[in-house]
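Chemist: I'll drop the sequence and a predicted model, then ask my questions.
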Amino acid sequence: MRARPVIVETAPLSPGQERLINDEFARPDGSWPEPGEHTRLRPIDTGAVLIDGPLDITALQRAVSALIVRQHALRTRLYRLAETIPVQLVASSLPDQIHHSDLPGNTPLIREVLLAQSLPLHVDPRSDPLFRTHVIRLGEHRHVLLLQIHHFVSDGWSIGVLYRDLGELYNAARTGRPADLPALPRTFAAVSRDMRSERRSGQLGRQLAYWRERLDQLGPAITFTPKPVQHDTGRRPVDVQRVHIPAAAVLGLRASARGGARGPLAGPLLAALALLLHHQSTATDIRIGMMISNRARPDTEHLIGYFVNTAVIRLRLHPELTAVRLTEAANTAVREAIEQQALPIQDLKQELHQGTDPLYQVTLALNTMRTGTLALDGVHCQDIDMEVTGQRMAPTSIEQRWVLEERAGALNGTLTYQTGTFTSPQIRMALSNLDHAIAAVAAGHPTVAVITSAMRHSGVRA
């Protein structure tokens, strides 16, 4: 019998983990589910990499073991005794054996079979492993590597760290050399302790003052369409639509920020999204919840963990606003949000006492950190799209959730939307209108009103 792992570190939850547990794990009344009870927590996230060439399984096993030793977050569990404040426990070890299976290489619909094999089930962070690896053999020199990591211990930035660390550890294990990776002076648990102690600090008090001023005198919540009154069960029907923004359009957005091909992307993209939301609703006080890395500390850059926070990007539109002015406003809002990113969004909401009007109804997660796939010496690696679209139930009150990742210069991702608010034709029209909005922002006309320019060819309102 395998000995139970020893707990080597304890820490409070990070503010991001706290939000996940409150919003997606706890029951609607705030109580915790019993062990084994199905929860609202999102499924474990799966990445799939097709590997062509002679994969060294022994080196891969050593790399996985070394990764789990290096990144403490992968050995984390959630724990709460009775009604005490929940904490994260870091174990001394984790079962790190790679699961293996075979699949004939000529099997049709390989992606669908992989989705079934990956078992993207809801997991209980109190007991289930939050990091798993699975190698599927398609042929002698063809494999698929499934990497499953729960978002309780991982954000978008972390995926890039995981791929980089695993690739370097594999390449080092193949040749017997030491891995060339940055030192990790702190653990995710240690940083979480700091984040907890800083929540009432003077620095966060100054950030609260900034956000109070920034969000003063908010306009009403966006009204997209009349919504039927229905009993709130905590889970709402949503649909997921794929989103693709071509590399040429992305380059145009970057250039509009006056930074050329390397210009900032978040501001111009938010400007275009604000135009779309105005077109959908006629609202002029646009607030978007932007996912922000919250890794201003230098000792967090190379850590796997859930740090992400939400910043409220507020853009006010008027008939004379030009693309240049809108982009400048968006760039300023993003820059200041990054400077004031440490205040947890749940603390801000509590301080502002918004009542029934939400701070934002649309969110944007933009990941520009992982520009390549896993890099393993001696083989060719290629990502397999494992995103599942279609209708589902989700624990969200957000009307639209945009999740985009930059790969090969383009933006790809998903738009999750509430079907009680939007129809499929409306969303398809919205994506077409987003193209017009992006073109208007990228054109950067200094005198023509950007609202007029963006919607000149957009057709009927979405």
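Modeler: Thanks, I have it. Numbering: from 1, shown residues only.
Chemist: going forward, measure contacts between C-alpha atoms and count neighbours the same way
Modeler: Noted.
Chemist: Tell me who's in contact with the residue nearest to the spatial centre of the chain.
Modeler: The central residue of the chain, meaning the one whose C-alpha is nearest the mean C-alpha position (C-alpha atoms, centre = their mean), is residue 156 at 4.7 Å. Residues touching residue 156, when contacts are defined by C-alpha atoms under 8 Å, 6 or more residues apart in numbering, comprise residue 367.
Chemist: What are the boundaries of the helices in the stretch 301-450 of the chain?
Modeler: Using DSSP state H, counting those that start in this stretch, the helices found in the stretch 301-450 of the chain span residues 323-339, 345-352, 424-443, 450-455.
Chemist: what's the last one packed up against?
Modeler: Based on contacts counted as 3 or more C-alpha pairs under 8 Å, 6 or more residues apart in numbering; DSSP states H and E, the elements that helix 450-455 packs against are helix 266-281, helix 424-443.
Chemist: want to throw those into a markdown table with mean neighbour count?
Modeler: Formatted as a markdown table, these follow (neighbours: other C-alpha atoms under 10 Å):
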| stretch | mean neighbour count |
| --- | --- |
| helix 266-281 | 24 |
| helix 424-443 | 20 |
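Chemist: hold the first one in mind and look at this next one:
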Amino acid sequence: MVKEQDVRNGSASAGELSRSEASPAGRIQREVPLSYQQQMRLRRDVAFLDANRPIDNHPAGAVYSVTGPFDVVAFEQACGDLLVRHPVLTIGYSLTSGVPQTGYLLDPALFRVRHAESVTALANATNAVHRSAFAPDDFKIQITWAPSTGSETGRILIAADQIAVDGNSWTTLLRDLSQAYELRLRGRSLAELEPAADYAQYAAEQRASLMSAELTGRMAYWRGQLDPLAPFGEEVLAGARRPPAGPRSARQIRYSFDFDLLLAAQETGTTPFSLAMAVHAAVRYVRSGRSVVTTHCTADLRGAEYANSVGWFSGVLVVRHKVAVDDTPAELGSALLGSVFDAVDNAVPLAILQQELEPDRLRSRHWQPMCFLDVRDMEDQNSLQLAGCTLTEIEDDLSLPGLRDGVACWFTSAGQRTDLLMQFEAEAWTRDHAETFVADLEYVFDLVLQDRDCTIAEMADRDWPEQRQPRNKVLFT
């Protein structure tokens, strides 16, 4: 049974949080510095608005089916506690005067859990999030509750704007909300816990580091890492063609491999991420004939003091590595992981690299066949827990990242299967190229599982037909 106790009093309906409620006028607690990631995101938002395009954000999000006794009042109180603990969720900013250097914090008391009349109405709210529902002067989190009938008590939609919550922070947010709800059921609150470090402090520290001698040293590392190597991106997509000037469109692939990436990594003595990187590198080396491979990946760049904080701590890293053909995939994966750690130690925002190091070669807004890679253990994702209730996460694409130039691959491991979600530019790559790339990945994974001592050179000597077909059906969207 759901305990409501006048929960609708003062609450907005799904998708209808009033701008007047979220208005900064007279309600600003304090101004806060913006991080470099936020600043660049706002710069892009301004460019989109100037071009009369909708702001393109890619929120973290999830939809949960709830069964069992659910206390809506305690849940709403828990949501308020969450905003007090993580002020970045209340950040607002105005784009009317160009790109701001600072944001402002809205009063958490203005936040309301939205109420949908039914699960169908909640689905409409979910679609609104897909349509970039986060506005500059809004709260950076949306939570919608919808009652249901039958055995299901209801459903909860949680979505957070990327400008305030990255993938790593998403698990922290769900953990804290789970704990806040349990505490509220006992008449207590998150305020009892040790405070989390404020993201505004991280933003100020990051801004200071980008104006220090430390940045000079890091730029020297990247000049040595990037300049002497092969032209940026040329080795990634065999057969790719430069698309004509104009708009670009994305194609998406879903594919299920017949193996468990986690188990394969254990058997080869490596990690899922480094094994996926090694297989990618092997395929690109064989297909392009170039020994230098380029991969883009995200990394959590926060220090230990921000381990319990929410914010945008992730950065995109450029990883450049020269393939040693006598390495096994496990050895190549370890070496690639070492290159990732070096990139983390010398992390510089990608936009600064683009500005400082040969802009024509590094500029991401022009076509370049680069590769983005991520691996997620779906069983290890920290999910929402509500004391006394059973929650089932409903599969949804709310957290689908945006297309990057070239190809972007996300491996997700769940149970006994490994799924691949891949995006590519339709103007640069054909459907046949995409299917061959998937089949090549499958072929190399098979080789690794059959013979962990097989070297990259030995793989290159195998049969590599111009077109290879994957075993299972490739789903194109």
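Modeler: Done, it's in. These numbers were taken from a predicted model, which means no experiment stands behind them.
Chemist: How are the helices of the stretch 101-250 of structure 2 distributed by residue range?
Modeler: 119-130, 167-185, 199-209, 213-226.
Chemist: which residue lines up with the residue nearest to the centre of structure 1 in structure 2?
Modeler: Taking TM-score structural alignment for the superposition, residue 156 of structure 1 sits opposite residue 167 in structure 2.
Chemist: looking at the helices of the stretch 101-250 of structure 2, which is closest to residue 410 of structure 2?
Modeler: Of all the helices of the stretch 101-250 of structure 2, the one in closest proximity to residue 410 of structure 2, counting by C-alpha to C-alpha, is helix 167-185 (13.1 Å).
Chemist: To what extent does that closest one diverge from structure 1 after superposition?
Modeler: In the superposition with structure 1, the aligned residues lie an average of 0.9 Å away from helix 167-185 of structure 2, counting by mean C-alpha distance after the TM-score superposition for structure 1.
Chemist: Mind listing what's buried along that helix?
Modeler: Of the residues in helix 167-185 of structure 2, those buried by neighbour count under the rule 16 or more other C-alpha atoms under 10 Å are 167-185.
Chemist: so residue 286 of structure 1, which of the three states?
Modeler: For residue 286 of structure 1, the secondary structure call by DSSP: H, G, I helix; E, B strand; the rest coil comes out as strand.
Chemist: which residue packs closest to it, ignoring adjacent ones?
Modeler: Leaving aside its chain neighbours, residue 286 of structure 1 sits nearest to residue 315 (5.2 Å; criterion: C-alpha to C-alpha, 6 or more residues apart in numbering).
Chemist: What is the neighbour count of the residue nearest to residue 413 of structure 1 when sequence neighbours are not counted?
Modeler: In space, not counting the residues next to it along the chain, residue 413 of structure 1 is nearest to residue 404; the distance is 4.3 Å by C-alpha to C-alpha, 6+ apart. For residue 404 of structure 1, the number of neighbouring residues by other C-alpha atoms under 10 Å comes to 21.
Chemist: And the one 4 residues further on, by the same measure?
Modeler: For residue 408 of structure 1, the number of neighbouring residues by other C-alpha under 10 Å comes to 11.
Chemist: same question, residue 34 of structure 2
Modeler: Here the count is done by other C-alpha under 10 Å, and residue 34 of structure 2 has 27 residues near it.
Chemist: Trace it over to structure 1, please.
Modeler: Using TM-score structural alignment, the partner of residue 34 of structure 2 in structure 1 is residue 13.
Chemist: Its match and residue 343 of structure 1, how far apart?
Modeler: Relative to residue 343 of structure 1, residue 13 of structure 1 is positioned 15 Å away (C-alpha to C-alpha, to the nearest Å).
Chemist: again with residue 399 of structure 1
Modeler: 24 Å.
Chemist: Comparing the two, which residue is more hemmed in?
Modeler: Between residue 399 of structure 1 and residue 343, residue 343 has the larger neighbour count (other C-alpha under 10 Å), namely 24 against 19.
Chemist: Number of residues surrounding the closest residue to the more buried one other than its chain neighbours?
Modeler: Excluding its sequence neighbours, the residue lying closest to residue 343 of structure 1 (C-alpha to C-alpha, 6+ apart) is residue 204, at 5.8 Å. For residue 204 of structure 1, the neighbour count with other C-alpha under 10 Å is 17.
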